[in-house]
Each structure stands twice: as C-alpha cells, then as structure tokens.
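Colleague: what follows is a predicted protein model with its sequence.
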Amino acid sequence: MKPSTFSALAAVILLVVTQHASVAAGRGPRVIIVGAGMSGISAGKRLADAGVRDVLILEATGRVGGRMHKHNFGGINVEIGANWVEGVEGKKVNPIWPMVNATLNLRNFLSDFDSVVSNVYKEKREWDRADEVEELGGKLASQMDPSGRDDISILAMQRLFNHQPNGPTTPVDMALDYFRYDYEFAEPPRATSLQNTEPLPTAADFGEDNHFVADQRGFEAIIYHIARQYLSSDRKSGNIVDPRLKLNKVVREISYNRKGVVVRTEDNSAYSGDYVIVSTSLGVLQSDLIQFKPQLPAWKIIAIYRFDMAVYTKIFLKFPTKFWPVGEGKQFFVYASSRRGYYGMWQSFEKEYPGANVLMVTVTDQESRRIEQQPDNQTKAEAVAVLRKMFPDRHVPDATDIYVPRWWSDRFFKGSYSNWPIGVNRYEYDQLRAPVGRVFFTGEHTSEHYNGYVHGAYLAGMDSADILMNSIFNKVGFKVRPKDDHQIIAEAK
C-alpha cells in the first residue's frame, strides 16, 4: 500500500471511530478552531460563554494574534499589521474601543488625516470636488438595490459624475485619489465596490475618528485580553498556557462528513472533533495550504475566489537624525509621483515615539508585491531617494535600518485584509460565510459590513460561533439570502 493511501485510510478510520466520542462522553460538542487571530479567539470566547468549552485552537505560527502583530524596530515596538481603532465618536460604540481605551488603557493617538491635503510634495491642491463627488456616490449607493445587483466600481462612479473620467491625470490628482481610496482599501477605485464602501459602514456606524495604537504591549494585547477570559494563562508572563491552545500547528488537511471532522497538521498530528471553525485569512483559503476532503462544493470555492485579498505594507525606516517637519498638522505627508502608490503615504512617529527618528511609508497592491520580492537594501535606497526629492533643501541622511513586512509572501496569511470588489453582491457574500456541513468559516472577510477591520474580525468570530450554535442546539441552518427578488432563499448544505 502506498504511504499516501495509508494516510488517507487512517484519517477515515480515525474519523469514524471518534466522530461521536465527545458527545458520548457527555462533554457536549467538540469544536476545533483553526487560527488564533482575532476572529478565532473571539469565536472561542463566544462558544465558552455559551457553555461549549470542549474547544481546541490550532495556530500555525508560534504566537497568538494573527494579523495583529508587534515587531521591535529601532528599540520600539511597532505594529506591522493592524494599527488603528477605526471608527470612534459615532452613534454606536466600536466594540474594540472600550478594550483599548478603558479596559487595557493602551496608548493611542487621534490621527490627523484632515491635514494630509496640505502636506503634498511638491504641489498642493484643494479637493473640494473630490469630497462633493464622494458624497454624490454615497447618495447613489443608497438608491441601489440592497442585494448589490446594481453595484458599480468607485471609478465608474467618478466617471458618472465627470470627476476624472479618464482617471487621475496629474501626480497630485493621483496621490490624493490614492490617499482617499487605496490607502483605505489597499486596492484602486477600479477594483472596489461603490455600494459597500460609500458611505463606509465603519464610519457611518462608529464615527469618523481613527486612533493610532502605539503601546509597547502591542495592539495584540486585546486578543490576549479576550483569550484570557476563557483560556488559562501564566500570571507572571501573561502567556496563554491552556492546553486547548496549540501553537506551531500548521493545518494542512480537514476531512469532514455528516458525523464529524478530522484536522491533520503538518507534523502528522490528527485531531478529531464534531465541528471545525476555519478562521484563516481569505488569502489562505485562496491558496493550497489547506486541503478539504471531500473538496469544498463549487459554489463555496467560487465565492472564496470572487473576493479580493488585498496587500497593505507598512515600511519602517530609522534615521540617525530627524529632517522632516514636525508639529501640529505634520503627522502625515504625501509624495506625488507619476507612478500610482510609489512611496506615497508617509507618517511621522514624533508624537507617538519621541526621539525614535522613525518614519513609516505605506504602499499597497502592486507596489507591495513588487517590494516584497526585492532586497530590503534596494527598497531602502528607493525610499530615501523619494525623501530627498521631497526635501531637496534639507540634508536627508541614509537610513540606518529598515523593516519590510511580507504579508503577501507569508503562506500563513497571503495578504493583509480583504477588499469587497465590484461584481460581488450579498448573495455571494452569504455563500462566503456559509458553512459546508460541519465546516464553519469566520474571519474579517466574513463580516458583511466591516470586512477588513479589527472590529469586523471580532464581530465575525462571534457571528460564526452563533451560526454554529444555532445549528447544533436549535437545528437552524444558515440561510443564504436570495440573489434577487425573484429567487427563493436557499439553504447552504
């Protein structure tokens, strides 16, 4: 017998033998959660609160936090992933904000994005027309069918209102358009849905203020805070020591049938359960890291591939001296290049980390992928060359250090966060969220209104846990909403 055949047979036998073990022992359902990022930890907390405590969390990396990740650079901890509490001071309370600002009291700073337009190098231009068009786009989106079938791209909306009908024509126009859209969604207007971004649900619900987290404990501290409410931790170090959390467990295969699941990891370990919640990124689902047996149905695979996994890269540079402007209204500055997104969005850390002499420049999409594939020394040279063009009358020294996160190249993430593209309506979105038998799915990409955000991941974890418990305890299956008014609601099976 071939080794591959033997392994497959062993998985089937293990699945059959253990499929009812937890129920027979009177412990209730056993749920395996793949991933210890925000959504996975949030789902586990929701299950624990409901009395489902036979939970096993398998995390591919050696840490808890997922795309919330601090990194020591130049003597300070910087956030290479999620960094802002986006959506504060609105009619609703962003659920992340009380944890950050009150419970944990993480250092955070209001980001002065209003001053960006006055710090464009080398030119300046008012963008009242862009504000007007964006408002018109929001009104147009509100008149569209709620299903999303009438949706258009942001670029199509700009053309409709005769705003840059052929796209931005000058470097300044391009830089400001980039700041307005790419800097938020990590993809250009031609790719991004109008109906699901105008108005942006996060801003409409939670407010337009954004708070930058700059705490040496890291933004990931909120995930540890949630995890410690149901997982055992060491009192001195704060590390999670609960045996229900297993780190460095790379899931490569999920076998499932009507009676249970078996999750197999790269080290040839196998874990059986009644249900599994997959909380990996959308990028991982779009890759071949995890094999599902049997293969996921066509409708599920198509839904997964219809959404975009965007790339948003924050590059950190340390200098021996400070040469950039500081003070009120000088937190952000923009480089207007003839090449869209070429080292365009710069941020000073003088307020957050005084004396650190660290700048952060953000790139996205194609520039992110290009930079990930080149040596860091080349990236450093390119970035410093841009700074010398921005400040020709100042001495700009060589950077002494650089850090380039590589989210796209990392097989455990394959990108930064999801973006809702044109051509996808709420029918496909429900398919993305929908379970397949005993396999359930969660993650920021499954948050209908807040995909791409930390609060989206947090709420999605709870939502997916509720979908699972409804299925277990109430025998209520997840319903996919109709594609249009003439279709019957179908249950995902």
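Modeller: Looks like it arrived, so ask away. Numbers count the residues shown, from 1 in each chain.
Colleague: when you work out contacts or count neighbours from here on, use the C-alpha atoms and nothing else.
Modeller: OK.
Colleague: and the nearest residue in space to G75 that is not next to it in sequence, how many neighbours does it have?
Modeller: Once flanking residues are discounted, G75 sits nearest to A356: 7.9 Å by C-alpha to C-alpha, 6 or more residues apart in numbering. Residues lying near A356 (other C-alpha atoms under 10 Å) number 20.
Colleague: so who does A356 touch?
Modeller: Applying C-alpha atoms under 8 Å, 6 or more residues apart in numbering to A356 gives the contacts 74-76, 318, 349-350.
Colleague: and these, which is closest to I32?
Modeller: Closest to I32 out of these is I76 (35.6 Å), distances taken as C-alpha to C-alpha.
Colleague: tell me the secondary structure for the spatially closest residue to A227 that is not a sequence neighbour?
Modeller: Spatially, and ignoring its direct neighbours in sequence, A227 is nearest to I41 (6.0 Å; C-alpha to C-alpha, 6+ apart). Following DSSP: H, G, I helix; E, B strand; the rest coil, I41 is assigned to helix.
Colleague: residue contacts, I41?
Modeller: 35, 223, 226-227, 461.
Colleague: on that earlier part again, so where does the residue nearest to G75 fall, helix or strand?
Modeller: A356 is part of no helix or strand when elements are defined by DSSP states H and E.
Colleague: any idea how far it lies from S348?
Modeller: Remark: distance between A356 and S348 (C-alpha to C-alpha, to the nearest Å) = 10 Å.
Colleague: okay, and which of the contacts of I41 map to helices?
Modeller: The helices, defined by DSSP state H, take in 223, 226-227, 461 from these.
Colleague: take the one below as the second:
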Amino acid sequence: MASASSAPSVIVIGAGISGIAAAKTLHDAGVKDIVILEATSHVGGRMRKAEIGGHTVELGANWYLSGGPVPNPIAEIASKLNLKYTLTDNGNLSSNTYKQQGGLYPKEAVEAAQKATAARTDFCAKFSQALNSGAKEDDDISILAAHRLSGSLPETPLERVVEYMNDELTDGEPPELTSLKNVHPRTIGPDHGPLAHFVADPRGYEAIPQYVGEQFLSSINGDPRLQLNKVVREITYTENMVVVQTEDGSTYQANYVIISVSIGVLQSDLIQFKPQLPMWKRVAIADFSMAVYSKIFFQFPHKFWPTGPGTETFLYAHIQRGYYPVWQHLDNEIPGSNILMVTVTYDEAKRMEQLSDKELQAEAMGVLRKMFGEKIPEPESVLTHRWFSDRFYRGSHSNWPRGYSQDRHDKLGAAVGPVYFTGEHLHKKYFGWVSGAYLAGIDTAKSLLKSLEK
C-alpha cells in the first residue's frame, strides 16, 4: 500500500465521460495528484464502439443534440474533433410503420396516432408544470397516470408503437414507471436543440472522452495516473482518508475518492463500502432507476429495405409492446454497409440478453420477413452488447422513477465524508444523456474543490 505522503490526493473510479471530466477539472484547478481506476480496457464507459463487417458502430451512446439556445459541450467537442455524423431523419414515420403481419399502415392512421401522442405529451408538460408550481414533494405521478388524466390512452399496436417511439425510446422504461414531475416538460431538446447528430466516425463516440483526457494526461495509454483493467471491489473510508482495493489485489490510498460508476453498479454488489454507506444514501441509490436500452446490428449481403430520403427509421407494431419496435438502416451513416439496427428496451431488452445471438437472429428475422417478405437473406453478422448483464454497467442509462423527490436526488449526489459521487444520473435536467454526464463530472469536482479549500 502506498504511504500517505505518496498517495494521490484524489482517486477517480471510472474513466467514462463523468470521471474524465471530474479529473480534468481537478487537474486544471491545481490538484494534479490524481489516479483514475478504470475496470475495463478502454476510456469512454458507455460510449463504446465495436465493429461489424469492418464497419464501426456504437454499442452505447450514439446521438448528441445541437442547434438550441443552451450550448451542448459535447457538440462543441465533437466539432473540435471534426467527428463524422449524420442528422437522423425520423420525419416520415407515417409512411414507414409496419403491421404485425406485414404491410404498411395507411399514412392517415399513423398520423392520427402521432397527433394523439403529441396531444398527450402537451398535456403531460402542462400538468407537470402545474404540479411543480404546487411544489409538494409527494405530488409526483407517473407519465401513464397523466395519460389517463388526459382522457386518451394508446390501445392498438399502432398507437402503442408510436407512443413507444415518443416516450420509451428516450426514457428506456415504460410510462408507468417514469416520473411526470421530473421528466416533463422535456428539456434536453428545447435546451440543446432539435438537430440529432448520429455519430458515424471510425474513431467512435469514445473519441470525445479520450480527447478530454488528452487535455491533462500525457497519454491515454501511457500516463500512470490512468490505470486500466482495475476493478474496484472495496472502498474503506474514514473522515479524512480513503483506501481502495481492486480485484487484482492492488491497494490505493488518498484523501478523497470520486465514484463515477453507473447507478446500476452502485445498486449491485460489485463495490463494497466499509463502513456501509448510511441508510439515507443507500435508499437514495436503491430507489433510482437504471434503464436498459440495447441496440442489435445485422449486416446483410445486400439491401432489401427502402432507401432514400424519408426511409431511415421505420416502426414495427406488434401486439407485444416493445417487440423489435424501432429499426434504422445505416445507409446514410455508412454507405454500402448493408446494416440494419433495431432498438429494444426495458423488459424486452433484458429478455433479449438471455438469448444467444442465433436465437436473437431467428426472432429478428421473423419480424423482418413479416415486413419485407420470406425471401430476404439471412444476415452475415450479428452484433449487440448485453448492458444489463455486464457487471461493469448493469444497464445503459438512468431514468427518473415516479415518486422520486428532488430531496432524495440531492441525497443521491451528496458526499459521504471523503467519498464523492458523480455520473449522468446526478444531473437534474440531462440525466441519461452524455452532456449530463459531462456536466455532472465538472460539478462534482467543483464541490470537492470547495472541500479542499477548507
């Protein structure tokens, strides 16, 4: 174990965008005795690329927004890096929504479902503002409850898949689990803008946290302050000291620790705290939500789906909600790749994780053959990441559950002695988003710096 005199002042656990942003903020303020312990072999956390058929795709975070009145720091970094992207086109779903047994819904029927969904969303925003103006902590209700109050509920597979695209595809969990008061009105789009940039760069979205790291580390691969493949299993803390032990038997000592792991990992038994975190902190951790948002990629020998303007995204309306519902071809992002991507969330994503790639392929091909005919070819490659099963993440991003108060969220972010916490789940407006993760890392570091000043 390192002696107190040689120990870093701060240990940062996790080299995702939150941990890297926190470490850079400390470094820029003069706190240079830092060590970052990352459980995996890469910098970026849930910003993670992979290859299918020689093409780079994003297993985790994929989009960032721009064009709004509040600058998005992620968009600014992406611009500095000249990160390749396309603007996602979801504007023609009324002509690209398929029935369960095949065939397209009439455009007018889809537009009617979209209009009803938009009316419910507008009601949710106004009702949430009314709840917040009343300002009782226990006034929260679920988004589903607000839908009921609006007098309109989606009943048919078509209406449900349109609502899914509007709510669940963003939140990662269904409306009955999601807080109305803290999710509506949605702020990320009005703040950062309507332009949805789909990262399609061989360097991957992870180039952004790596760029941030390169601003203060001598090298992403060679600076001793960044240690990869270090799985933290135990954190022992006193009033003014922290000892961290990793799975390989290494021990690190510091005055402070910043924990940037996901809320899902905090809810698991991966990291043990000695002494146990106080009950108020454990309750705040246990009561927040970790969503599962999984993408599955299929590469085919040739295209069999519509291409051209207005065809990028298409929906499949199955009686079982969330059953392979949202598809996107990557012809715009990676021309000539012949790749389709389908997104599943929540229980369907967890169920999918129990299937083999072969079983996944069989289910998905059953859906595609309903949409495009029995003669379409089998894929040459299948790729996904099982986020819920991965012990280093235990999900894809956080979601604010119904009934979870602002006071409890403050406790979720509060330090316990020298133990500080950060991550996308701690940003009050942009939780679940990369910009929220980045800003939360900076905020946590600034909070720790105030303690150092004292």
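Modeller: Cool, the structure landed. Model, not experiment: these values are computed from the prediction.
Colleague: TM value for the aligned chains?
Modeller: Overlay of the two chains. TM-score (TM-score structural alignment, normalised by the length of the second structure): 0.95; 442 aligned residues with a C-alpha RMSD of 1.4 Å.
Colleague: tell me the one of the contacts of A356 of the first structure nearest L155 of the first structure?
Modeller: Checking the contacts of A356 of the first structure against L155 of the first structure with C-alpha to C-alpha, the nearest one is F349 at 32.8 Å.
Colleague: residue contacts, G273 of the first structure?
Modeller: G273 of the first structure sits in contact with 18-19, 22, 29-32, 260-262, where contact means C-alpha under 8 Å, 6+ apart.
Colleague: can you map out the helices along the stretch 1-150 of the second structure?
Modeller: Using DSSP state H, counting those that start in this stretch, the helices of the stretch 1-150 of the second structure run over residues 17-28, 73-81, 107-134, 143-150.
Colleague: hmm, back to that, now the ones in helices among the contacts of I41 of the first structure: which count as buried?
Modeller: Buried members of those, counted by 16 or more other C-alpha atoms under 10 Å: 223, 226-227, 461.
Colleague: could those residues go into JSON lines alongside distance to Y342 of the first structure?
Modeller: Below are those laid out as JSON lines (distance: C-alpha to C-alpha, whole Å):
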{"residue": "I223", "distance to Y342 of the first structure": "33"}
{"residue": "I226", "distance to Y342 of the first structure": "38"}
{"residue": "A227", "distance to Y342 of the first structure": "39"}
{"residue": "G461", "distance to Y342 of the first structure": "35"}
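Colleague: please tell me how far whatever residue of the second structure lines up with G327 of the first structure sits from D331 of the second structure.
Modeller: Using TM-score structural alignment, the equivalent of G327 of the first structure in the second structure is G308. Distance of G308 of the second structure to D331 of the second structure, given as C-alpha to C-alpha: 9 Å.
Colleague: higher neighbour count, those two?
Modeller: More crowded of G308 of the second structure and D331, by other C-alpha under 10 Å: D331, with 17 against 8.
Colleague: alignment lookup: the more buried one to the first structure.
Modeller: Alignment note (TM-score structural alignment): D331 of the second structure maps to E350 of the first structure.
Colleague: gap between that match and T103 of the first structure?
Modeller: 26 Å.
Colleague: show me what stretch 314-327 of the second structure is in contact with.
Modeller: Contact partners of stretch 314-327 of the second structure, identified using C-alpha under 8 Å, 6+ apart, comprise 93, 96-100, 156-158, 160-161, 164-165, 313, 328, 340-345, 348, 364, 367.
Colleague: likewise for stretch 109-125 of the second structure?
Modeller: With C-alpha under 8 Å, 6+ apart as the test, stretch 109-125 of the second structure has contacts from 93-95, 97, 143, 146-147, 150, 152, 158-159, 162-163, 166, 180, 184-186.
Colleague: the residue nearest the centre of the first structure: what's it in contact with?
Modeller: For the first structure, the residue sitting closest to the mean C-alpha position, by C-alpha atoms, centre = their mean, is Y417 at 3.2 Å. Contacts for Y417 of the first structure (C-alpha under 8 Å, 6+ apart) come out as 281-282, 309-312, 444-445, 451-453.
Colleague: check the alignment and tell me where it lands in the second structure.
Modeller: Matched by TM-score structural alignment, Y417 of the first structure corresponds to H397 in the second structure.
Colleague: now the strands for the stretch 301-450 of the second structure?
Modeller: Ranges of strands within the stretch 301-450 of the second structure are 313-316, 326-329, 339-345, 381-384, 397-399, 419-421, based on DSSP state E, counting those that start in this stretch.
Colleague: and G45 of the second structure, which of the ones you listed is closest to it?
Modeller: Across the strands of the stretch 301-450 of the second structure, closest to G45 of the second structure is strand 397-399 (C-alpha to C-alpha), at 11.2 Å.
Colleague: what about the closest one, distance to the chain center?
Modeller: Remark: strand 397-399 of the second structure is offset 6 Å from the chain centroid, using C-alpha atoms, centre = their mean, to the nearest Å.
Colleague: same check, this time on stretch 359-374 of the first structure
Modeller: Offset of stretch 359-374 of the first structure from its chain centre (C-alpha atoms, centre = their mean): 17 Å.
Colleague: how about it, aligned to which bit of the second structure?
Modeller: Stretch 359-374 of the first structure maps onto residues 340-355 of the second structure, going by TM-score structural alignment.
Colleague: can you give me the helices in the stretch 351-493 of the first structure?
Modeller: 365-372, 376-390, 426-433, 454-473.
Colleague: picking up where we left off before, tell me how many other residues crowd the closest residue to the match of Y417 of the first structure other than its chain neighbours.
Modeller: By the measure of C-alpha to C-alpha, 6+ apart, the closest residue to H397 of the second structure outside its immediate chain neighbours is G432, 5.0 Å from it. Using other C-alpha under 10 Å, G432 of the second structure has 25 neighbouring residues.
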